[in-house]
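In: Based on what follows, work out the 3D shape:
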Amino acid sequence: MNRPVVAGVDGSPSSLVAAEHAAKAATLRSRPLHLVHGYLHPLGYGIPINPYDVGLPAPNEEAQKMLEQTAAELRERWPGLTVEVRQVAGGPGATLVEESKRAELVVVGSRGLGGFAGLLLGAVSTQVASHGHCPVLVVRPAEEPIPVDGPVLVGVDGSEAAALAVGYAADEAARRGVELVLVHAWSVDGSRQLVSPIPGATWPPEAFEEFQAAFQADSARLLAEAAAGVREQHPGLTVIERPVHAIAPEQALIEASGSAALLVVGSRGRGGFTGLLLGSVSQTLVQHAHCPVLVAHPYGGQRD
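Out: Down below sits the predicted model:
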């Protein structure tokens, strides 16, 4: 099965930017592009419904024109790209989550129609980024131009989710012909104060240096292991290992994303709670990164 790249399109500026990114992704992968518009059935409340239980409303003519116009513009900009359009009776978030079961990649804008200006990430984007059955690319209209030839950036923390993210990031960097930057953020209290487990006791001054050295060594080991795996799979890829001293890993990655073309994150890293489908660090990065963010969900079925 030739899995398509799927983009959710509702006519909003955010979704049109997402469609453009989806067209590029489909071209790089030699996959068809499907532009999907989910329209909410009055009895469905955003949940996929059984068409045999209730009558389905007719697709919206204005939405169909919008989809066809968007498809025509993308075909013109990306010659040879196969683009299909369709409307689905269902909430946009639920529709795209369902589409992700059969997709190579799902691309969504950070906020579509009906989004509130104070929210950096809309309900649909949050739903798809959290529950997708394949990698999900979240695109937000950039305040500054995104460097086209910028590196692909990925966080490393030793977790299975991060390992999956590194694999996707390496594939993406190889497709684009750019560098892959592996980042591991390690942290030591900037006040240089260490709390002793013994009440009233204090650590000797050299303890801070030993503690810091241990963090640095662990960071170097994690990065070296991840880089070795990437170089084995992609011998010609330039891989940069970047340990970063930061109080919070998400802040280090947000800052680094300013010069990146893409940031890849695991859906949940070390310390994540199993009940959360998208970890707190991943949520923060999807909300605040300066470039598009790829959430590295595993494929729901066998990858083709």
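In: C-alpha only now, for contacts and for neighbours.
Out: Will do.
In: how much distance is there from the longest helix seen in the chain to the middle of the chain?
Out: Across the chain, the longest stretch assigned as helix under DSSP state H is helix 206-233. Its chain's average C-alpha position is 25 Å from that of helix 206-233, according to Cα atoms, centre = their mean, to the nearest Å.
In: what's around Q233, how many residues?
Out: 12 (other Cα atoms under 10 Å).
In: mind checking how far it is from S110?
Out: Q233 sits 32 Å away from S110 when distances are taken as Cα to Cα, to the nearest Å.
In: G80 too?
Out: As judged by Cα to Cα, G80 and S110 stand 28 Å apart.
In: for L121, same thing?
Out: 5 Å.
In: still on that earlier bit, comparing G80 and S110, which shows the higher neighbour count?
Out: S110 (26 against 11).
In: Hmm, that one is touching A129, no?
Out: No: the criterion here is Cα atoms under 8 Å, and S110 misses it with A129 at 10.0 Å.
In: shared neighbours, these two?
Out: Taking Cα atoms under 8 Å, 6 or more residues apart in numbering as the contact rule, S110 and A129 both touch V138.
In: Over to the closest residue in space to Q212 that isn't next to it in sequence. Which of the three states is it?
Out: Sequence neighbours aside, V188 is the residue nearest to Q212 in space, at 6.5 Å (criterion: Cα to Cα, 6 or more residues apart in numbering). Here V188 is recorded as coil under DSSP: H, G, I helix; E, B strand; the rest coil.
In: One more, so I can put them side by side:
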Amino acid sequence: MVTSGLVVVGVDGSASSLVAVDAAAREARLREARLRVVHAFVWPAMHVPMGPSSLGPPEGGIRNMVEHLVAEAVARARAAAPEVDVSHAVVNGEPLTVLEAQSRAAELVVVGSRGMGGFVGLLVGSTAVHLAAYGRCPVLVVREQPNAAGPIVLGVDGSPAGERAVDFAFAEAALRRTGLVALHAWTTWNAPLPPPQEASTPYANPPGALAQEEERLLSEALAGRRERYPEVAVEHRAVHGRTRETLIEASRSAQLVVVGARGRGGFAGLLLGSVSQALLHHAYCPVTVVRGKE
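Out: Okay, the predicted model is just below:
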């Protein structure tokens, strides 16, 4: 995989973003990449002094607050991965716009699931969801301290859009030195019909033919990767069940779930599919969303 050697993490001072810093530092260390800590600074709607008030302490003011939270994130990243080259940037703009622009030069963008602007009760913030849809590189969304044990779970649907997710998952498993569970969930409603056995009975197929066809789809989707990553132990799971529920359940014992942004059941023009969104909201571990070829 050709990489840029840069991991970007978005921070806003929230507890969720600090957990994302830890995860981003580990990812940069694994990749022997640089880490850039980025804060998107939105100018207040009303006129507010950027510096400290004449009536307040010298360390007050919005600009000092921003510099403090970024410095805290940088220090945390260096403590988590001392060998990583850590830089930082404070960029004027709305978080989604800033991070989407940063993703153009990165191999991975890491964000927390919710930031300072999240609504109470909302499981995943709008920045995380929208960045997963619009980011130009894989986006890792971290909800809480990830479990270092367990395999990587890869959601496979056999669509061309999911090929980059397969490549990413194998490379990530190799970097983390862990196993990979390639999981393909299907139902009679979302699986294509196997070729009919007899022209006179176009829908008559031997018992188990549909399951065999889905097993074949899973094997074809993984073709060639096992040869490129012989060190990765791969478990095939073709499961008769609903995709969202099956992947969410599998995430209980995983350290990471990897999915494509959209699958073969997506509506044309939709940048982020329902399965990806469901995992961002309900998975029990971090989730990486990988967009397909533009």
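In: where does the TM-score land?
Out: Scored against TM-score structural alignment, normalised by the length of structure 2, the superposed chains reach a TM-score of 0.84; 266 aligned residues with a Cα RMSD of 2.2 Å.
In: Kindly tell me how buried R216 of structure 2 is, as a neighbour count.
Out: 13.
In: Quick one: map it onto structure 1.
Out: Counting by TM-score structural alignment, R216 of structure 2 corresponds to R221 in structure 1.
In: In structure 2, where's the longest helix?
Out: Secondary structure of structure 2 read by DSSP H shows that its longest helix is helix 62-80.
In: hmm, back to that, so how far is A163 of structure 1 from the match of R216 of structure 2?
Out: According to Cα to Cα, R221 of structure 1 stands 14 Å off from A163 of structure 1.
In: before we move on, what about V181 of structure 1?
Out: Per Cα to Cα, V181 of structure 1 is found 14 Å from A163 of structure 1.
In: Counterpart of F273 of structure 1 over in structure 2?
Out: Per TM-score structural alignment, F273 of structure 1 is aligned with F267.
In: show me where structure 2 has helices.
Out: Listed in chain order, the helices of structure 2 (DSSP H) span 15-31, 62-80, 95-103, 126-134, 163-176, 209-221, 225-228, 243-250, 274-282.
In: about what we covered before: give me the more crowded residue out of V181 and A163 of structure 1.
Out: More crowded of V181 of structure 1 and A163, by other Cα under 10 Å: V181, with 24 against 21.
In: one step back: give me the number of residues near the residue nearest to Q212 of structure 1?
Out: 16.
In: tell me the contacts of it?
Out: By Cα under 8 Å, 6+ apart, V188 of structure 1 lies in contact with 212, 215, 245-247.
In: Mind telling me what S100 of structure 1 corresponds to in structure 2?
Out: Alignment note: S100 of structure 1 maps to S103 in structure 2; criterion TM-score structural alignment.
In: Could you check how far that match is from V124 of structure 2?
Out: Distance, S103 of structure 2 to V124 of structure 2, by Cα to Cα: 20 Å.
In: Neighbour count for those two, which is higher?
Out: Between S103 of structure 2 and V124, counted using other Cα under 10 Å, S103 has the larger neighbour count: 24 against 21.
In: That one: what's it in contact with?
Out: S103 of structure 2 is in contact with 8, 109, 135-137, counting by Cα under 8 Å, 6+ apart.
In: ok, and the most crowded of these?
Out: Scoring these on neighbours with other Cα under 10 Å, the highest-scoring entry is V109 at 31 neighbours.
In: wait, it sits on P138?
Out: Yes: look at V109 of structure 2 against P138 with Cα under 8 Å: they come within range, at 6.5 Å.
In: What is the burial count for E94 of structure 2?
Out: E94 of structure 2, neighbours per other Cα under 10 Å, totals 14.
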